[in-house]
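Student: Got a predicted structure plus its sequence, pasted below:
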Amino acid sequence: MSIWQAIILAIVEGLTEFLPVSSTGHMVIASSLMGISAFEFTKMFTISIQFGAILSVVVLYWKRFFTSLDFYKKLMTAVIPALAIGFALKDLIFSMLERVEIVAISLVLGGVVLIFIDRWFHDRENPVTTPSYKNAFVIGLFQCIAMIPGVSRSASSIIGGLTQGMTRKSAAEFSFFMAVPTMLAATVYSVIKDLLHLEISDVLTFNLPKIQHGFDSITPQEWQVLLVGNVVAFLVAMAAIKFFVGFLTKYGFKLFGYYRIVVGLVILLLLALGVDLQIV
């Protein structure tokens, strides 16, 4: 993977990770059109640069992360369903991850939902701004729907927040906060397993020889690509979050719904034309 290819993928990641448009679908198109979707490093890279996107949330909302212990308890309450269901259904989830058509169909169906979501949920006169533990758990259940590739973690968790009486803005922001532990766990796991080729037990037991060997197996060019990718994803994600919150508050979800449908149909068209698309 060249630096320019890494920058393009990082821009795509930063733009789409926190918007309700499915970053997976966009990564499928971008990496496949550049001819790098089959590379093992590409698959690991697309997960690892999520760290840069995660960091953008922490930087933009740093005061929220120093409010109280209760904030973290609610985040963990929201993440528990994904951890439990993800572990129980991991084989099914991995099998779905191999099917690009599922991504396309999910994009289209999710787009239809977003077109009508503003009619179903209106901001209330006395909205929920700080979710309770029950609210957080229900939102976490909605986030699990995103285990279906193409659904979008952001979209499912925001809709979950709307069902709990939150405003579009507060639901979106809580979705950002939920992304930190969820995506951080996925990123750390990917780095350990796919980049360093280690077992979790090696890290937990501080197996220094294996850990050192894992780091030595990464070339200087790969470290450079990862660094550039994370920096770009961080900067772009910051801009995307600021745009999304303002746009969502003023205009709602409809435009994102239409956009999802277009992207999903593009993927289906490419598949029909015999283009080799792979989920990275």
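Tutor: Sure thing, it's come through. Numbers count the residues shown, from 1 in each chain.

Student: C-alpha from now on. contacts and neighbour counts both.
Tutor: OK.

Student: Mind jotting down where the helices sit in the stretch 51-200 of the chain?
Tutor: Along the stretch 51-200 of the chain, the segments classed as helices by DSSP state H, counting those that start in this stretch run 69-88, 90-96, 100-120, 133-143, 153-163, 168-190, 200-204.

Student: want to try CSV for those, with mean neighbour count as columns?
Tutor: As requested, the helices of the stretch 51-200 of the chain are arranged in CSV below (neighbours: other CA atoms under 10 Å):
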stretch, mean neighbour count
helix 69-88, 17
helix 90-96, 13
helix 100-120, 20
helix 133-143, 22
helix 153-163, 26
helix 168-190, 21
helix 200-204, 11
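
Student: Show me the one of those that comes nearest Leu19.
Tutor: helix 153-163 (6.2 Å; CA to CA).

Student: from the chain's centre, how far out does the closest one sit?
Tutor: 13 Å (CA atoms, centre = their mean, to the nearest Å).

Student: same thing with stretch 168-178?
Tutor: Chain-centre distance of stretch 168-178: 13 Å, with CA atoms, centre = their mean.

Student: Show me the contact partners of that stretch.
Tutor: Outside of stretch 168-178, the residues within contact range by CA atoms under 8 Å, 6 or more residues apart in numbering are 18, 57, 75, 78-79, 123, 129-130, 154, 157-162, 245, 248-249, 252.

Student: before we go on, here's another structure to hold up against the first:
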Amino acid sequence: MTPLEAVIIAIVEGITEFLPISSTGHMIITSSLMGIASDDFTKLFEVAIQLGAIVSVVILYWKKFFPLNRWRFYLKLLVAVIPALVLGALFSDKIDELLESPMTVALSLLVGGVVLLFIDKLFTAHHIEKEEDITFKKGFIIGIWQCLAMMPGVSRSAASIIGGMQQKLSRGLAAEFSFFLAVPTMAAATGYKLLKAFKETPEILKDSHNLAMLALGNVVAFVVALLAIKFFISYVQRYGFKLFGWYRIIVGVILIFLISQGYLK
């Protein structure tokens, strides 16, 4: 992986991680277009640079994460992340296989886009406006919804936001809780992927060039994610999710065409 390729993928990660358009799907397609999708380090890189995006959430919402004595907040996130931890551990190999399929990404983008077009009409009773009013039960159910994102192209952000709105959270709070939930979810996924790479392909993490690319990718993802989060919260509170729904549908249709014509494998 070259520095330019690392920067491009990190920009894609930073922009798409917290938007309901699937960061994993976009990185898979970006890597495929650059001809590096099947490389072991690229697969690791696409997960590891999520750390940069995680830090951006903690920085933007530092009052929520600090001081550390807010035990109910942390316990709520722990309960919500349990479904993803369990299913991720059980089906990690199958998930890795799906990550290599652009067609899976294209179809998921298309279907998810249709859902986002109608989400505001499907869930109209949004009376929960504060994080403190999210019960442990609601947090757990949102965590179950988040598991849909194990299918590439679904979008972790979209799945957890839809789950939040189904549990009567306002659009803004559903988006924010999705950000909070991303921290333990992505930290666990990144830690697992790094540990697996250390055990199975340690030479990847011993390569100084690879380490430099990981550092570069995380810095870029951090900066871009900061800007993307601010934009998303402001936009979705005003206009809802239709723009992201249409975007997913258009991209999904284009990808299916490219795959059918042999331009994308």
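Tutor: That came in fine, so what should we check first? Quick caveat: nothing in here was measured; it's all calculated off a predicted structure.

Student: can the helices of the stretch 51-200 of the first structure go into CSV with extra columns for distance to Ile11 of the first structure?
Tutor: Converted to CSV, the helices of the stretch 51-200 of the first structure look like this (distance: least, CA to CA, whole Å):
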stretch, distance to Ile11 of the first structure
helix 69-88, 26
helix 90-96, 25
helix 100-120, 20
helix 133-143, 24
helix 153-163, 17
helix 168-190, 17
helix 200-204, 30
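
Student: And those helices: which comes nearest Met34 of the first structure?
Tutor: helix 100-120 (16.6 Å).

Student: and that closest one, what other elements does it pack with?
Tutor: helix 23-33, helix 254-272 (3 or more CA pairs under 8 Å, 6 or more residues apart in numbering; DSSP states H and E).

Student: That helix vs the second structure, average offset?
Tutor: Helix 100-120 of the first structure, aligned to the second structure and superposed, deviates on average by 0.8 Å (mean CA distance after the TM-score superposition for the first structure).

Student: in the second structure, what residues pair with that helix?
Tutor: Helix 100-120 of the first structure corresponds to residues 102-122 in the second structure, going by TM-score structural alignment.

Student: what's the answer for stretch 138-145 of the first structure, then?
Tutor: Aligning stretch 138-145 of the first structure against the second structure (TM-score structural alignment) gives residues 141-148.

Student: Tell me how far the matching stretch lies from the chain's centre.
Tutor: Remark: stretch 141-148 of the second structure is offset 13 Å from the chain centroid, using CA atoms, centre = their mean.

Student: still on that earlier bit, what about the match of helix 100-120 of the first structure, distance to the chain center?
Tutor: From the chain centre to the centre of stretch 102-122 of the second structure is a distance of 15 Å (CA atoms, centre = their mean).

Student: Give me the contacts around that stretch.
Tutor: Here stretch 102-122 of the second structure makes contact (CA under 8 Å, 6+ apart) with 21-22, 25, 28-29, 98, 151-154, 162, 240-253, 255-256, 259, 264-265.

Student: Now the buried members of those residues.
Tutor: 21-22, 25, 28-29, 98, 151-154, 162, 240-242, 244-246, 248-249, 251-252, 255-256, 264-265 (16 or more other CA atoms under 10 Å).

Student: quick revisit: just put the helices and strands packed on helix 100-120 of the first structure in JSON lines and tack on distance to Thr219 of the first structure.
Tutor: Output for these, formatted as JSON lines (distance: least, CA to CA, whole Å):
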{"stretch": "helix 23-33", "distance to Thr219 of the first structure": "21"}
{"stretch": "helix 254-272", "distance to Thr219 of the first structure": "34"}
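
Student: circling back to that earlier point, quick one: closest of the helices of the stretch 51-200 of the first structure to Val225 of the first structure.
Tutor: Nearest of these to Val225 of the first structure, taken as CA to CA: helix 168-190 at 16.0 Å.

Student: mean distance, that closest one to its aligned residues in the second structure?
Tutor: Superposed on the second structure, helix 168-190 of the first structure shows a mean distance to its aligned partners of 0.7 Å (mean CA distance after the TM-score superposition for the first structure).

Student: the inter-axis angle of that helix versus helix 100-120?
Tutor: Here helix 168-190 of the first structure runs at an angle of 160 degrees relative to helix 100-120 (axes from the mean of the first three to the mean of the last three CA atoms, to 10 degrees).

Student: could you give me the residues in the second structure that helix 168-190 of the first structure aligns onto?
Tutor: Residues 171-193 of the second structure are where helix 168-190 of the first structure lands, counting by TM-score structural alignment.

Student: I'd guessed Leu214 of the second structure sits against Leu51; true?
Tutor: No. Leu214 of the second structure lies out of contact with Leu51 (CA atoms under 8 Å); the separation is 10.0 Å.

Student: neighbour-wise, which of these two wins?
Tutor: The neighbour comparison of Leu214 of the second structure against Leu51 (other CA atoms under 10 Å) goes to Leu214, with 25 against 21.

Student: Please tell me how far the more buried one sits from Phe198 of the second structure.
Tutor: Here the criterion is CA to CA, to the nearest Å. By it, Leu214 of the second structure lies 14 Å from Phe198 of the second structure.

Student: and what of Val55 of the second structure?
Tutor: 23 Å.

Student: More neighbours: which of these two?
Tutor: Remark: of Val55 of the second structure and Phe198, Val55 carries more neighbours, 21 against 14, as counted by other CA under 10 Å.

Student: dump the residue contacts of the closest residue to the more buried one other than its chain neighbours.
Tutor: Distances taken as CA to CA, 6 or more residues apart in numbering put Phe222 closest to Val55 of the second structure, at 6.7 Å, once the chain neighbours are dropped. Going by CA under 8 Å, 6+ apart, Phe222 of the second structure touches 14, 51-56.

Student: I am finished for the moment; much appreciated.
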